[in-house]
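Peer 1: I'll drop the sequence and a predicted model, then ask my questions.
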Amino acid sequence: MKRVVVGLSGGVDSSVTAYLLKEQGYEVIGLFMKNWHDDSVTISNECPWLEDSNDAMIVAQKLEIPFQVVDLSEQYKERIVDYMFDEYEKGRTPNPDVLCNREIKFDVFMKIALQLGADFVATGHYCRKSEENINGKTIYKLLAGKDGNKDQSYFLCQLSQAQLAKSLFPIGELLKPEVREIAKKANLITAEKKDSQGLCFIGKVRLPEFLQQKLQPKIGEIVQIPADFHEYLRQIPTFETKEAELAYFSQKFRYKKQDGKVVGKHQGAHYFTKGQRKGLAVGGTKEPLFVIETDVNENIIYTGEGKNHPGLYRNVLFVANDEIHWIREDLKLEIGKSLVVEARIRYRQKLEKATLYQVENGMYVEFENPQSAIQEGQFVAWYQNEELLGSGVIS
């Protein structure tokens, strides 16, 4: 019997993961990750992790599997929370869920599981894993989940071959309603439980309030940039090389206060992110305003009216060499080479046609269609035929 440690989160997906593995004859152990107890950054008076760990324990009792809580809050604070504050302070937008998987679930947690003699770690992610022998070597593939509405492969875009080798994703072949149905038939307490909307394993946190605990409010101005701003109408030069063209189109627009008009005040540019509409509290425009750029040094938020404002769109982004990550290391691009893929820059976005170009200092990702709100600090992930090949942090 192979031993599997399941990250039981107190939700329906991980409960059914444990149930299915037990049915398949594995020796299953349930572990709940406690990632938070820093009261200096209290998020709300609710204590979701207590409720969740309770539910996880009840599920473990029902399935008659050993259960324990592991406290990873120190590592979580160091690797995720501090990083998040740091990134937001710089005016970037990190993705804590992608990091939580790379740094916590499939690193710290996985090491604990292996110390417990586990052959595998299993999670309730909607994605699939397959393997293939290529040139005498076993290569692991990360595939999109069968449920197109729930596919969570993007969140695992930073995993390595070593991490995938030890991972199982039992619900990846199922649709969410089927998962709930299995939980109901097995009488699991989590069958009807709503999906958590919070930060990975912290629970219910509203980001602005969360950030305000550490990043002090600082009143600044909201500037509206007109749709006919001269930079949008600029003459496009002729390019000597493809790389020169990519470099040109990957540059974001730079704004100064005098390029638009002051339309309001905000509490701090570092609380806002590109593409954001909520929280601006500026009226009097025909269409809502969207954040098109934040300047944390000058503490100014630049906005544009309507979701088709030209300041929101560009079709080329850049990833520096030290931020490029290939799950499929065997497909890594040599300098001067390109690869046609499908890519997304955020979870839930549908895959878009794109081409990767590896140059000396990094990689350009050129989308066929302009993308809205390309934001530094987020992850771009690239796929071919449902397989996630790699990802990178947008520079």
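Peer 2: Nice, I can see it.

Peer 1: use CA for all of it now, contacts and neighbours both
Peer 2: Will do.

Peer 1: Run through the helices of the stretch 51-200 of the chain in chain order.
Peer 2: 73-76, 82-89, 96-99, 109-115, 161-165, 176-185 (DSSP state H, counting those that start in this stretch).

Peer 1: Let me have these in CSV, adding mean neighbour count and distance to Asp151 as columns.
Peer 2: Output for these, formatted as CSV (neighbours: other Cα atoms under 10 Å; distance: least, Cα to Cα, whole Å):
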stretch, mean neighbour count, distance to Asp151
helix 73-76, 18, 25
helix 82-89, 18, 24
helix 96-99, 20, 14
helix 109-115, 18, 22
helix 161-165, 17, 17
helix 176-185, 16, 10
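
Peer 1: Quick one: closest of these to Asp295.
Peer 2: Set against Asp295 and scored by Cα to Cα, the helices of the stretch 51-200 of the chain come closest in helix 82-89, at 10.6 Å.

Peer 1: let's bring in a second model and compare:
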Amino acid sequence: MSTIRRIVCGISGGVDSAVSAHILKRKGYDVVGLFMRNWDVRNEKGRCQADEDREDAVYVCKHLQIPLYEVDFVKQYWNEVFSKMIRDYQNGITPNPDILCNRHVKFDHFVKYATSKLDGHAIATGHYARTSVGYNLDQIDDQKGVSLLCAEDKDKDQTFFLSQIEQWALRHTIFPLGNLSKKTVKEIAASVGMGKLAHKKESMGICFIGTRNFQDFIEEYIEPKPGNFIDIESGKVVGTHKGTHYWTLGQRCNLAGLASAYFVAQINADTQDIYVAAGTDHPALFSQTFVTSPMHWIRQNFFYAPPLEEFDAMFRFQHKHPLIECSCKLRDDGGYDVSLERPMRAVTPGQYSVILFRGRLPRQRTHPQSRAVTPSSWGQHEGQVPSRTCIVALLDLKIL
């Protein structure tokens, strides 16, 4: 008999978490809803989105006849996510607060609260992801650990945003939607009387910005620091800006009076100079090699110590980007030199990426040269995320 009986399900007020709770209850678990408040500042319209989401969370739990608790992580979110985001922008780095929130809040403080305060044996969320053990958290092999696997629905797969969570948290987590499509989830919601949630607008972007223009938002926390836009080819000043923290690599600059559209190619936060390139496909916008900080190995015990010195894998830089072949070589500082099979546009310092292995332990390479990838073999993988792909590592990018 399974020892996993009481599951604390994160209830956000959306359709995904609602259907997750329904599935768990249908499977016979003792399901407890937990609403997490991370931000309590009213938006530009005087509304607090967290209050509105809580109303929907109350509706869900009442409909499913499960208890609902609420926990306030505003302080933790401010200290461990928001403050770091602001520091990164000040340093000319583009952060990803969603990844930070999952690592520090949802899959740390939330898990600890659920297990210690609500006596949960595990947690569940509405993320589109899977693990190698599924619901069998009481049958984990300590020598193998738990792998994070891509969702069945590759268009909704959210493992990119989960790629920095710790192994201990993954061992306490169930993803009920991992084998379902978004369409199926909405159909389930409608079939059990929660159809109104299927039509609720999904939260997109950074929650605390709301519908405001990003530049208007960031001015509330970082003072403008004027600088120049400099043509990366000629070295001439082609415009001015209010600070590097408003801009990220690959972004269009909207400079008036110029024959071509310019895009951000390099950012220098010390001098406040932003180097721009004419045309969205300018070579200066592309990178094929870069350096990373030490990897976050989700299943480090599975790969044994020391880390692999050199290996081939698959690379993803942003949530919606297709997979691309890469070669990784360990550096003396614990990071990796990464070479991509082809150049990629706007690979940005401070952002995150994932290294994926296709369902098995990678073999350490014995030859330093990169393995050749023919166009025909690449075509078999482009744009596809195999359902058994394992998210192994997280990288913090530093462009060469």
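Peer 2: Looks like it arrived, so ask away. Keep in mind the model is a prediction, meaning the values are calculated, not measured.

Peer 1: returning to that earlier point: between the helices of the stretch 51-200 of structure 1, which one is nearest to Ile222 of structure 1?
Peer 2: Nearest to Ile222 of structure 1 among the helices of the stretch 51-200 of structure 1 is helix 82-89 (17.8 Å), distances taken as Cα to Cα.

Peer 1: distance from the closest one to structure 2 after superposition?
Peer 2: If you overlay the two and look at helix 82-89 of structure 1, the average distance to its match in structure 2 is 0.4 Å (mean Cα distance after the TM-score superposition for structure 1).

Peer 1: can you pull out the strands in the stretch 151-300 of structure 2?
Peer 2: With DSSP state E, counting those that start in this stretch as the criterion, the stretch 151-300 of structure 2 has strands at 173-174, 227-231, 237-241, 262-268, 273-278, 286-292, 296-297.

Peer 1: residues contacting Asp55 of structure 1?
Peer 2: 10-11, 189-190 (Cα atoms under 8 Å, 6 or more residues apart in numbering).

Peer 1: wait, what's in contact with the residue nearest to the spatial centre of structure 2?
Peer 2: By Cα atoms, centre = their mean, the mean C-alpha position of structure 2 lies nearest to Phe161, the distance being 1.9 Å. Counting by Cα under 8 Å, 6+ apart, Phe161 of structure 2 touches 98-99, 102, 319.

Peer 1: Looking for the alignment partner of Pro224 of structure 2 in structure 1.
Peer 2: Using TM-score structural alignment as the criterion, Pro224 of structure 2 maps onto Pro217 of structure 1.

Peer 1: which one in structure 2 is aligned with Pro281 of structure 1?
Peer 2: Quick fix: residue 281 of structure 1 is Ala, not Pro. Using TM-score structural alignment, Ala281 of structure 1 lines up with Asn254 in structure 2.

Peer 1: gap between that match and Met344 of structure 2?
Peer 2: Separation of Asn254 of structure 2 from Met344 of structure 2 (Cα to Cα, to the nearest Å) stands at 23 Å.

Peer 1: Kindly report the same for Lys156 of structure 2.
Peer 2: Distance, Lys156 of structure 2 to Met344 of structure 2, by Cα to Cα: 22 Å.

Peer 1: And for Gly227 of structure 2?
Peer 2: Between Gly227 of structure 2 and Met344 of structure 2 the computed distance is 27 Å (Cα to Cα).

Peer 1: what about those two, which has more around it?
Peer 2: Taking Gly227 of structure 2 and Met344 together and counting by other Cα atoms under 10 Å, Gly227 has the greater number of neighbours (19 against 16).

Peer 1: so who does the more buried one touch?
Peer 2: Here Gly227 of structure 2 is in contact with 240-244, 271-274 (Cα under 8 Å, 6+ apart).

Peer 1: can you tell me which of those lies nearest to His63 of structure 2?
Peer 2: For the contacts of Gly227 of structure 2, the nearest to His63 of structure 2 is Thr244 (48.1 Å; Cα to Cα).

Peer 1: you'd agree the closest one is up against Asp270?
Peer 2: No. With contact defined as Cα atoms under 8 Å, Thr244 of structure 2 does not count as touching Asp270 (9.3 Å).

Peer 1: the more surrounded of these two?
Peer 2: Using other Cα under 10 Å as the criterion, Thr244 of structure 2 and Asp270 rank with Thr244 on top: 26 against 10.

Peer 1: can you pull the contacts of the counterpart of that one in structure 1?
Peer 2: Here Thr244 of structure 2 is matched to Ala269 in structure 1, going by TM-score structural alignment. Going by Cα under 8 Å, 6+ apart, Ala269 of structure 1 touches 91, 218, 220, 294-296, 299-301.

Peer 1: hang on, the earlier thing: so for Ile29 of structure 1, which of the helices of the stretch 51-200 of structure 1 sits nearest?
Peer 2: Nearest of the helices of the stretch 51-200 of structure 1 to Ile29 of structure 1, taken as Cα to Cα: helix 109-115 at 9.1 Å.

Peer 1: contacting residues around the aligned partner of Val32 of structure 2 in structure 1?
Peer 2: In structure 1, Val32 of structure 2 lines up with Ile29, judged by TM-score structural alignment. Ile29 of structure 1 makes contact with 3-6, 65-67, according to Cα under 8 Å, 6+ apart.

Peer 1: ok, now Leu162 of structure 2?
Peer 2: 99, 102-103.

Peer 1: will you turn those into TSV that also has distance to Asp396 of structure 2?
Peer 2: Listed next are those as TSV, based on distance: Cα to Cα, whole Å:
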residue	distance to Asp396 of structure 2
Ile99	12
Asn102	16
Arg103	14
